[in-house]
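Visitor: sequence? don't have it. structure:
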């Protein structure tokens, strides 16, 4: 029997370039060559595609590929851009389609979907550059209780995210966020531990399989999980978590709810805050990291599964056009 040709996309012109390289490397190691002819397709920071170290076009890189396994993270790979390239070339691919990817990446639109689906989300204001920037900034500071979380609207993995405690902090945080996006989201700070839950379509005999929640433990004194903490291994995920059975169920229900509301497919991972006031939705990753230390991989391992099992499953889904 001929082996299935699987092209693994990694890298990309994204602020999560390094995360994508780690994710893609783990995927490449996890695909058994007994079943698959694996093709390493590297995309550099400028968006140039490469095969065997040589620059090429997407058409040539994907020629003869049966399925593209999308291991990209962040913009380009997770915002619908690469999905549109793959759709134009009629190459089946893993992960959500272009529309759902773009919807989930846009934090404001994703929050609107969450609210319509009945989920709690932090109160927020969207800030845009305008002629009366200074006045709007002062009005925001006077009307919105501190501290607040400041985020670029169109970035993932906490890129450009910071906590502001006062006016100077707020101005600096918004300026930093504007370097990543032309819109900035200012959210109320919700106190409580962070949790993340995966949803996988049609996995292990279930229409929607919800992973065990992973509890993300921040170092003492840290208010949010930043890319720097993740990169240094200081944001530690625990699975099984210490949450009560009721909270675990609420987290899993919320993850499934937003997965369906966004129209995500194959798999996703959603992030939450567990507050005394309840579970608050933060964001959904339609292409969560699949690196060895990634929360989704942790959750699979805790349930007796593995990344190879997940990869085999989503490749089948992509081939079937589901």
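Guide: Thanks, I have it. Everything quoted here is computed from the prediction, not taken from an experiment.
Visitor: C-alpha only now, for contacts and for neighbours.
Guide: Noted.
Visitor: helices of the stretch 1-150 of the chain, start to end?
Guide: If DSSP state H, counting those that start in this stretch is used as the criterion, the helices of the stretch 1-150 of the chain fall at 17-30, 58-62, 81-88, 98-105, 107-116, 133-143.
Visitor: from those helices, which stretch is densest packed?
Guide: Most buried of the helices of the stretch 1-150 of the chain, by mean neighbour count (mean count of other C-alpha atoms under 10 Å): helix 98-105, with a mean of 23.
Visitor: circling back to that earlier point, now render the helices of the stretch 1-150 of the chain as CSV, adding distance to residue 194.
Guide: Rendered in CSV, the data for those read as follows (distance: least, C-alpha to C-alpha, whole Å):
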stretch, distance to residue 194
helix 17-30, 20
helix 58-62, 38
helix 81-88, 29
helix 98-105, 19
helix 107-116, 17
helix 133-143, 26
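Visitor: and the ones you listed: which comes nearest residue 218?
Guide: Nearest to residue 218, of all these, is helix 17-30, at 19.3 Å by C-alpha to C-alpha.
Visitor: what is that closest one packed up against?
Guide: Other elements packing on helix 17-30 under the criterion 3 or more C-alpha pairs under 8 Å, 6 or more residues apart in numbering; DSSP states H and E are strand 4-11, helix 307-320.
Visitor: can we see that at 10 Å?
Guide: Applying 3 or more C-alpha pairs under 10 Å, 6 or more residues apart in numbering; DSSP states H and E, one finds that helix 17-30 contacts strand 4-11, strand 36-43, strand 67-70, helix 227-231, helix 307-320.
Visitor: what is the orientation angle of that helix with strand 4-11?
Guide: Relative orientation of helix 17-30 and strand 4-11, computed by axes from the mean of the first three to the mean of the last three C-alpha atoms, to 10 degrees: 160 degrees.
Visitor: mind checking how far helix 17-30 is from the chain centre?
Guide: Helix 17-30 sits 14 Å away from the centroid of its parent chain (C-alpha atoms, centre = their mean, to the nearest Å).
Visitor: now that helix against helix 307-320, angle please.
Guide: Relative orientation of helix 17-30 versus helix 307-320 (the same axes, to 10 degrees): 90 degrees.
Visitor: comparison target, given below:
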């Protein structure tokens, strides 16, 4: 099997680390993916874009790459564009879908246009929003509300605002990370996530994972390092609700043009079990606490086999033009 996979994939680069605020998580994801691929006999090599020029991707003569980068310069379409130029097939969504998904505001707009519900929101200028405007938004969306840096992930640049007195501090925190601050209606209820694999008609949702963090605080520490957070997979949901959330995940995945794999996050409102899509992650974590491997495991798919499946779907979005 090892020789077969080595011949099938050739020389593989695992891209991890990078320059975003999520570098630490990406290093953990990439290490896991690299070890998994090598355990299958695949000729896999580490590549950190923060330490090496992207020009070296061409000189390394990789036949394909596994993107285990998170956040800016890896998950936002910029790297995908460079790989298209270099003609190196890569895992996950292409340039457009990656760029849209990296912007939580644009993701909401696109998904709403396709009938995927998302919490009410207002996009605010990080440098030109007055305290009066913040109060108006709070009155419009209600308290508590969420403030987010829409181009970050891993719960970086996010604040839950409980009272009007906390508005400015929460806004200032998010404004450190972005030129836009997303003010979002707070949905009280259950936090769910759904991995989606495949493309087009073949896109399929994996089992739903429910996240139960201490005091509902699923922050950076509880997401990646704490053992206090509970993960329930498959989530203990009524079958009809589970299927609805999975269907919405696939719809959101398709709406922004995702291919290969992604993970779609939801809140299900406590009062009426209505699901609301929060965001789409086009290069989800692959650490020991990560949710895509957990969901795949519930179907009998081991971490190593999941990595191989994702790698097998690596491709180029654009067809090379004929040389005249």
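Guide: Yep, that arrived. This structure is a prediction, so every number in the text was calculated from the model and none was measured.
Visitor: could the helices and strands packed on helix 17-30 of the first structure go into CSV alongside distance to residue 272 of the first structure and mean neighbour count?
Guide: As requested, these are arranged in CSV below (distance: least, C-alpha to C-alpha, whole Å; neighbours: other C-alpha atoms under 10 Å):
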stretch, distance to residue 272 of the first structure, mean neighbour count
strand 4-11, 27, 24
strand 36-43, 31, 20
strand 67-70, 24, 24
helix 227-231, 17, 15
helix 307-320, 23, 17
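Visitor: to residue 152 of the first structure, which of these lies closest?
Guide: helix 227-231 (13.8 Å).
Visitor: by contact count, what packs against that closest one?
Guide: Under the contact criterion of 3+ C-alpha pairs under 10 Å, 6+ apart, helix 227-231 of the first structure touches helix 17-30.
Visitor: mean deviation, the helix it packs on versus the second structure?
Guide: Compared with the second structure after fitting, helix 17-30 of the first structure has a mean deviation of 0.7 Å; criterion: mean C-alpha distance after the TM-score superposition for the first structure.
Visitor: in the second structure, what range does that helix match?
Guide: Using TM-score structural alignment, helix 17-30 of the first structure lines up with residues 23-36 of the second structure.
Visitor: so what corresponds to residue 302 of the first structure in the second structure?
Guide: Per TM-score structural alignment, residue 302 of the first structure is aligned with residue 298.
Visitor: same check, this time on residue 70 of the first structure
Guide: If you follow residue 70 of the first structure across to the second structure using TM-score structural alignment, you land on residue 67.
Visitor: how near is that match to residue 90 of the second structure?
Guide: Note on residue 67 of the second structure: its distance to residue 90 of the second structure, by C-alpha to C-alpha, to the nearest Å, is 7 Å.
Visitor: list residues touching both of those two?
Guide: Jointly contacting residue 67 of the second structure and residue 90 under the rule C-alpha atoms under 10 Å, 6 or more residues apart in numbering are 13-15, 79-80, 310-311, 314.
Visitor: out of those, which two sit at the greatest distance?
Guide: Checking those with C-alpha to C-alpha, the most distant pair is 79 and 310, at 17.6 Å.
Visitor: excluding chain neighbours, what is closest to the residue nearest to the spatial centre of the second structure?
Guide: Residue closest to the mean C-alpha point of the second structure, counted by C-alpha atoms, centre = their mean, is residue 281 at 1.5 Å. Spatial nearest neighbour of residue 281 of the second structure, chain neighbours left out: residue 263 (5.1 Å); criterion: C-alpha to C-alpha, 6 or more residues apart in numbering.
Visitor: same check on residue 178 of the second structure?
Guide: Residue nearest to residue 178 of the second structure in three dimensions, not counting chain neighbours: residue 149, with 5.5 Å by C-alpha to C-alpha, 6+ apart.
Visitor: check residue 254 of the first structure too.
Guide: Sequence neighbours aside, residue 119 is the residue nearest to residue 254 of the first structure in space, at 7.0 Å (criterion: C-alpha to C-alpha, 6+ apart).
Visitor: for the alignment partner in the second structure of that neighbour, give its distance to residue 195 of the second structure.
Guide: Aligned by TM-score structural alignment, residue 119 of the first structure pairs with residue 116 of the second structure. As judged by C-alpha to C-alpha, residue 116 of the second structure and residue 195 of the second structure stand 16 Å apart.
Visitor: okay, those two: which has more neighbours?
Guide: In this view residue 116 of the second structure and residue 195 are compared by other C-alpha atoms under 10 Å, and residue 195 has more residues nearby, 29 against 19.
Visitor: so the more buried one sits in a strand?
Guide: Yes - in this structure, residue 195 of the second structure lies within a strand as judged by DSSP: H, G, I helix; E, B strand; the rest coil.
Visitor: what does it align to in the first structure?
Guide: Matched by TM-score structural alignment, residue 195 of the second structure corresponds to residue 198 in the first structure.
Visitor: excluding its backbone neighbours, what's nearest its match?
Guide: Excluding its sequence neighbours, the residue lying closest to residue 198 of the first structure (C-alpha to C-alpha, 6+ apart) is residue 269, at 4.1 Å.
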